[in-house]
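**Q** The amino acid sequence is not available; the structure is as follows:
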């Protein structure tokens, strides 16, 4: 069971990871951090985080390791190999991958960890930069119930909708369902805003009306407002959404289902990326419609 003095290692301090790690520090946990670019972690170090200059050094000195990196290839790099987490973590360590990644990779990590008496969970999140900053992320978890219960106090620091979805890989499958839902929703938000403008309406008032009805969603109320403000800073990168949708589409094909809405959204976001918007927030999709 996690205790207040449980040592936590956090790998990946990007847009969301930085806020998540900050909440853990504020909650009183001793937190060690590693990220490829140390400058991105300076504020956390100032707040009391311990800097480790390699994954290997971090993994051997903590009780719980959380990873929040970019792509499945990054996940593989930090977990496997002689300098990776699984080769250097102590027996009994809990490892939690909160990256949106492949369900098959989550299962691979779980099985490799079990052989070394390490407890692994896949626990991707949803809520964007706002949810991370407010400590109100939705956390979707795959793995053993005993491991989930042991680290639940940590989840409660960074999220509020925390659900064990099933065995290893179930968290990732749930997150992919989340991304499939958002994919077509973002198209609808863009089309609605453009429609409102063309109809001569005040788009802010339109958003105010429809954000509390049957059309209500985070994409509409938060990202729709950012579209109107022409605020395209990344709460969630276009390039990472493309990664998520690509994984989701591959998974859908493996399951034998069609996903035409997902396919269209992926096509549009790839077009957006080709126009130089890879590092913009997902709300930049409106630029293709206006």
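**A** Yes, it's here. Nothing here was measured: the structure is a model prediction, and the numbers come from that model.

**Q** Every contact and neighbour count from this point should use C-alpha atoms.
**A** Will do.

**Q** where's the residue most central in space within the chain relative to residue 160, distance?
**A** A centroid search over the chain (C-alpha atoms, centre = their mean) returns residue 125, at 4.6 Å, as the residue closest to the centre. Distance, residue 125 to residue 160, by C-alpha to C-alpha, to the nearest Å: 11 Å.

**Q** Overlap of the contact sets of the two?
**A** 137-139 (C-alpha atoms under 8 Å, 6 or more residues apart in numbering).

**Q** which one of the residues you listed is nearest residue 79?
**A** The closest of those to residue 79 turns out to be residue 139 (C-alpha to C-alpha; 20.7 Å).

**Q** which ones are touching the closest one?
**A** 123-126, 155, 159-163.

**Q** do residue 6 as well
**A** 29-30, 62-64.

**Q** just to revisit the earlier point, pretty sure the residue nearest to the centre of the chain sits against residue 140.
**A** Yes. In this structure, residue 125 is within contact of residue 140 by C-alpha atoms under 8 Å, at 6.2 Å.

**Q** Next one: the residue of the chain positioned farthest from its centre relative to residue 210, how far apart?
**A** Most distant residue from the mean C-alpha position of the chain: residue 200, 37.4 Å away (C-alpha atoms, centre = their mean). According to C-alpha to C-alpha, residue 200 and residue 210 sit 16 Å apart.

**Q** try this one side by side with the last:
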């Protein structure tokens, strides 16, 4: 089945770049967002606005969702006005939100009962990856559906890996967030140490970004820190949500994650100080506020 019409729900920081890449690849993209103004610029660039989720879901070959929280995912997939009740049989549903494996399995089951194919396909790469079409996409669900959606995913990402059955994509994203959480602490501590040692932090990054310490966060977020740019490529409030999911899943597996737990506590402290809408690189303020 060739997928040419794509519905996209959630045109925020990440969604805007993803929609632009789909348009640039020649797809007809129908969009919906709770805040109409966030979709206006995309309509000017060629997207088609839908007033309701029901309207969007009924006229596309594939629905992609990229919203904030698991509760938002539940609201748009279920109920009389939701995606599953209104999409056509054969439609591929791809939730690219970072959500819970349990919810991914529920969507998969209910979609299958309606003759649809659900994929949980969370992403990594932040606003830069969304803009440049270089996202990492981690997918769970039926492999046949994943392969059918392959060209669509390749319009938005470069590292696209099928992980297994329903929920596997979300579990993989938890691994990603666990690794990032402790890594961001290391990035910030390295910069604080460089400053205290009287070094030029920019030239320090030139050395350590390409050695064994190298990471996406070090290369892409540390320079933002040096510019005091705390704009969100990924919101602190959403990162706290992700860490909470990972810790809940770990508890179910009787697994202790002390590094993740500490990172979550640090970010929650920042959130309580009004930084919930800053980017994750604002973690550096934890040290600045405690000097």
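**A** Nice, I can see it. Note that the coordinates shown come from a computational prediction; the quantities given were computed from them, not determined experimentally.

**Q** So after superposing, what's the score?
**A** For this chain pair, the superposition-based TM-score is 0.98 by TM-score structural alignment, normalised by the length of structure 1; 288 aligned residues with a C-alpha RMSD of 0.6 Å.

**Q** on that earlier part again, now the contacts of residue 139 of structure 1: which count as buried?
**A** Among these, the ones that count as buried by 16 or more other C-alpha atoms under 10 Å are 123-126, 155, 159, 162-163.

**Q** Of these, which belong to strands?
**A** Of those, the ones assigned to strands by DSSP state E are 125-126, 159, 162-163.

**Q** Could you single out the nearest of the residues you listed to residue 100 of structure 1?
**A** Among those, and counting by C-alpha to C-alpha, the member closest to residue 100 of structure 1 is residue 125, at 7.6 Å.

**Q** how about that closest one, what's its partner in structure 2?
**A** Taking TM-score structural alignment, residue 125 of structure 1 has residue 123 as its aligned residue in structure 2.

**Q** Check the burial of residue 130 of structure 1 by counting its neighbours.
**A** Look at residue 130 of structure 1: counted by other C-alpha atoms under 10 Å, it has 15 neighbours.

**Q** Would you agree it is in contact with residue 235?
**A** Yes. Between residue 130 of structure 1 and residue 235 there is a contact under C-alpha under 8 Å: 7.5 Å.

**Q** what range in structure 2 does the longest helix along structure 1 sit on?
**A** The longest helix of structure 1 (DSSP state H) is helix 170-198. Aligned by TM-score structural alignment, helix 170-198 of structure 1 falls on residues 168-196 of structure 2.

**Q** Reformat the ones in strands among the buried ones among the contacts of residue 139 of structure 1 into TSV and put distance to residue 281 of structure 1 next to each item.
**A** Output for those, formatted as TSV (distance: C-alpha to C-alpha, whole Å):
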residue	distance to residue 281 of structure 1
125	17
126	15
159	22
162	25
163	27
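
**Q** so which of these comes closest to residue 43 of structure 1?
**A** residue 159 (21.4 Å).

**Q** which ones are touching that closest one?
**A** 131-132, 135-139.

**Q** Please enumerate the strands of structure 1.
**A** 8-11, 31-34, 50-51, 64-67, 94-97, 119-122, 125-126, 137-142, 159-166.

**Q** could I get these as TSV with distance to residue 190 of structure 1?
**A** Listed next are the strands of structure 1 as TSV, based on distance: least, C-alpha to C-alpha, whole Å:
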stretch	distance to residue 190 of structure 1
strand 8-11	34
strand 31-34	37
strand 50-51	42
strand 64-67	33
strand 94-97	32
strand 119-122	32
strand 125-126	21
strand 137-142	24
strand 159-166	27
